[in-house]
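*Asks:* Structure of the sequence below:
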Amino acid sequence: MGKIFLFLEKTNEPNIQRIGTQHYAPEMLSEEELKMGVLVDEVPQAENIPDKRPELFYNTDTQELFYKYSDVVLPPTSPEQIMKDLQKELNAVKAENKTLMLALAESAEAQQQDKIENQLAVAEVVETLTTKGVL
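*Replies:* The predicted structure follows:
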């Protein structure tokens, strides 16, 4: 594989420069252009990190290439997409609410049944005590 020319851009760090452009036919560049970067044999492959964007840099002291990874800034969503997302979320909340209401109704019904059974048991105990002459 041939040489790759990397155009360098200054950064806030004195020995670190950002790679602006990669040129794969450096023999076509002028002497002036060749003064604006470095020739390398190969460029390292960036890691594929979800939600991160790789940016290639060059250390002028060590003459090494490396990547810095920054968070991907997503473009703003259209109002239509926001409405669709909110409607989808609303429908999910409605379905969950319905499930919770059914569970609550079943619980209230079970409590009512328990209350009736307790009242019948108490009435039975009172009747037994009354017939035995305890009360």
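*Asks:* C-alpha only now, for contacts and for neighbours.
*Replies:* OK.
*Asks:* how many neighbours does residue 116 have?
*Replies:* Neighbour count of residue 116, defined by other CA atoms under 10 Å: 12.
*Asks:* Just give me how far the one helix or strand it maps to sits from the chain centre.
*Replies:* According to DSSP states H and E, residue 116 maps onto helix 79-131. Chain-centre distance of helix 79-131: 35 Å, with CA atoms, centre = their mean, to the nearest Å.
*Asks:* Nearest residue to the spatially most central residue of the chain in space, please, no chain neighbours.
*Replies:* The centroid of the chain falls nearest to residue 51 when counting by CA atoms, centre = their mean (7.8 Å). Using CA to CA, 6 or more residues apart in numbering and skipping residues adjacent in sequence, the residue nearest residue 51 is residue 72, 5.3 Å away.
*Asks:* number of nearby residues for that neighbour?
*Replies:* Residue 72 has 11 nearby residues by other CA under 10 Å.
*Asks:* Sequence B follows; please return its structure for comparison with A:
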Amino acid sequence: MILIKLGIVTSGIAPVIVECNEPETIPREDLLNWIEIEEIPEPVLQAGKTPNLYYNLETGQLFYEYSDRQLSPEERIQQLEAELTVSKEDNVSNMLAITELYELILGGTA
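*Replies:* The predicted structure follows:
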């Protein structure tokens, strides 16, 4: 059993502000302010995004909304390496096209 505490409710949706995996640590008089759930879903990790957990009071469902954040140095390096790989592949394609065009201009066949 997991307990969650919610932030300000807007249109039946509230952010989860606290998660507690040890319900016995919560004073009995405070338990009314907590919601009992079975499990918390795992967020989908996305570069440049922060998962924010929300609770739908009407359906009792937990879900994530993702907000933008600055890339970590490691994520930025991965992004640049991926862009470099694409650039290299494009460069090779362009060089082949130029070679074929050059051969056509000289009267050869491509």
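*Asks:* picking up where we left off before, give the other helices and strands that the helix holding residue 116 of structure 1 contacts.
*Replies:* Using 3 or more CA pairs under 8 Å, 6 or more residues apart in numbering; DSSP states H and E, no helix or strand is in contact with helix 79-131 of structure 1.
*Asks:* give the contact list for residue 39 of structure 1.
*Replies:* 3, 4, 5, 6, 26 (CA atoms under 8 Å, 6 or more residues apart in numbering).
*Asks:* With distance to residue 131 of structure 1 and neighbour count as extra columns, can I get those residues in JSON lines?
*Replies:* Shown next, in JSON lines, are those (distance: CA to CA, whole Å; neighbours: other CA atoms under 10 Å):
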{"residue": "3", "distance to residue 131 of structure 1": "109", "neighbour count": "16"}
{"residue": "4", "distance to residue 131 of structure 1": "107", "neighbour count": "18"}
{"residue": "5", "distance to residue 131 of structure 1": "108", "neighbour count": "25"}
{"residue": "6", "distance to residue 131 of structure 1": "105", "neighbour count": "23"}
{"residue": "26", "distance to residue 131 of structure 1": "112", "neighbour count": "17"}
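*Asks:* What remains of these once you look at structure 2?
*Replies:* Using both residues aligned by TM-score structural alignment, their matches' CA atoms under 8 Å, structure 2 keeps these contacts from these: 3, 4, 5, 6.
*Asks:* Now do the same for the last one: its match in structure 2.
*Replies:* With TM-score structural alignment as the matching criterion, the partner of residue 6 of structure 1 in structure 2 is residue 4.
*Asks:* Pretty sure its match sits against residue 14.
*Replies:* No. If you go by CA atoms under 8 Å, residue 4 of structure 2 and residue 14 don't touch, sitting 11.0 Å apart.
*Asks:* Now do the shared contacts for the two.
*Replies:* Common neighbours of residue 4 of structure 2 and residue 14 (CA under 8 Å, 6+ apart) do not exist.
*Asks:* Report the contact partners of the residue nearest to residue 51 of structure 1.
*Replies:* 51, 52, 53.
*Asks:* how about 10 Å then?
*Replies:* Residue 72 of structure 1 makes contact with 50, 51, 52, 53, 54, according to CA atoms under 10 Å, 6 or more residues apart in numbering.
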